[in-house]
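# here is my input, please return the structure:
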Amino acid sequence: MSESPYRLAVVVASTREGRFGPTVAKWLAEQTAQRDDIDVDVIDLAYHPLPVNLSSEPGPQETAALATVTPRLAEADAFIIITPEYNHSYPASVKNLIDWHYTQWQAKPVAFISYGGLSGGLRAVEHLRPVFAELHAVTIRETVSFHSPWGKLDESGRHLDEEAGTSAAGAAKAMLDQLGWWALSLREARAARPYGK
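Next up is the predicted model:
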């Protein structure tokens, strides 16, 4: 009996003008389209701005903004965060998304695709790992990082260098394979034994 696809929420973290994140998201869409074990939901934070003032009792405007995102995080079995590196760390928009939620992350796996200058955004990833650990999420070791990617991917997300594109696709496959194992295993575990209860 084959298992049903797991639901993957892809979070495009950058909201900055001229951002590169959507190009990376298009590249990822090409990778996930080759698989039948994933049902993808893209949450682009530029189109889902959340209030910056956190509250345990959000008002009507805050509740309406959260309603466009929170149920989608709750339904996800796994996450991929596509993040740039800003000032040696991750953007405030993704931290705001994280901080508005808690149970939605618990006992679920999180993978990362990063981009930036020489470090390829890896410092942002290393800063996100302990944040997700605090939320009882499991971060995946395998990552994909794009080092100085501007001008190396076309507007559709296709790698212009065939060798580099093959290498990136291989890294994505390893990451998605690992993410899938955790997503299915933890989905089964949550169904059998609800987390934290």
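
# going forward, measure contacts and count neighbours with C-alpha atoms only.
OK.

# list the buried ones in the longest strand along the chain?
Ranked by residue count and defined by DSSP state E, the top strand of the chain is strand 138-147. Within strand 138-147, the residues that qualify as buried are 138-140, 142-147, counting by 16 or more other CA atoms under 10 Å.

# now the strands for this protein?
Taking DSSP E as the criterion, the chain carries its strands at 6-12, 38-44, 78-84, 109-116, 138-147.

# how about this one, so we can line them up?
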Amino acid sequence: MADKPKIALIISSTRDSRWADKPAQWALKHMQARDDIEVELVDLRDFDLPFFNEVASNAYVPTQDPRAVRWQQEIARFDGYVFLVAEYNRSITGALKNALDQDYINWGKKPMGVIGYGSVGAARAIEQLRLMAIELQMVPVRAGVHIGGSDFFRVSAYNPNPEPMEALDGILAGSVKDMLDQVSWYAGILKTARAAVQQAA
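I've put the predicted structure just below:
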């Protein structure tokens, strides 16, 4: 497929003891196996983002902090996003909320999918994230991947003998495919539409 949409897989937890790396590598393999998208892993740890302290959103005035500008430039490179969501106290991580707030312009008119993990598969955090995404003019897709309950325990650090993530493929592969099918479809459609708008301008 020529000019495939570029999708970012965003790791949203930054703490030293995070578990995110294991499902991130699993998700990355699933995404790299497809021929309709290109994927890059984007780790919030790699961006020294300050707490949002601009005069206003970059929807209204240019951002001043060069660290936030670097993040905006990173976000702008992609045609869609898959967020790896850890649920902290029934919501997304503070690091992810801050990263979302640092940009407005470059998130818009692009799809977003989710892979969540925790006791209830990060369902509560993901519902909040979808609302935030709508405000940022992203297009949340319906399908999502929820690693919760006994499945989460099987592969997580809470298990003294955790299984590899591939142990869940038989359970979750269908959800992964559905979510990525939707992200890919919207990414292609919206990429074409954004290009048409830019050309007309």
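
# now the TM-score, please.
Superposed pair, TM-score by TM-score structural alignment, normalised by the length of structure 1: 0.86. Supporting alignment: 187 aligned residues with a CA RMSD of 2.2 Å.

# from the buried residues of strand 138-147 of structure 1, pick the one nearest M175 of structure 1.
Proximity of the buried residues of strand 138-147 of structure 1 to M175 of structure 1 (CA to CA) peaks at E142, which lies at 4.9 Å.

# nearest residue to the closest one in space, please, no chain neighbours.
Once flanking residues are discounted, E142 of structure 1 sits nearest to M175: 4.9 Å by CA to CA, 6 or more residues apart in numbering.

# check the gap between the residue mapped onto I98 of structure 1 from structure 2 and E135 of structure 2 for me.
Residue correspondence to structure 2 (TM-score structural alignment): I98 of structure 1 is matched to L100. As defined by CA to CA, to the nearest Å, L100 of structure 2 lies at a distance of 10 Å from E135 of structure 2.

# by contact count, what packs against the longest strand of structure 1?
strand 109-116, helix 122-134, helix 162-192 (3 or more CA pairs under 8 Å, 6 or more residues apart in numbering; DSSP states H and E).

# kindly recompute the last result at 7 Å.
Counting contacts by 3 or more CA pairs under 7 Å, 6 or more residues apart in numbering; DSSP states H and E, strand 138-147 of structure 1 packs against strand 109-116, helix 162-192.

# V85 of structure 2 contacts S12, correct?
Yes. Using CA atoms under 7 Å, V85 of structure 2 is in contact with S12, at 6.0 Å.

# between those two, who's got more neighbours?
Under the criterion of other CA atoms under 10 Å, the comparison of V85 of structure 2 against S12 puts V85 first, with 28 against 24.

# please name the nearest non-neighbouring residue to that one.
Per CA to CA, 6+ apart, closest to V85 of structure 2 is G116, 4.4 Å.

# wait, the one you found sits on G148?
No. The pair G116 of structure 2 and G148 does not pass the contact test of CA under 7 Å, sitting 8.1 Å apart.
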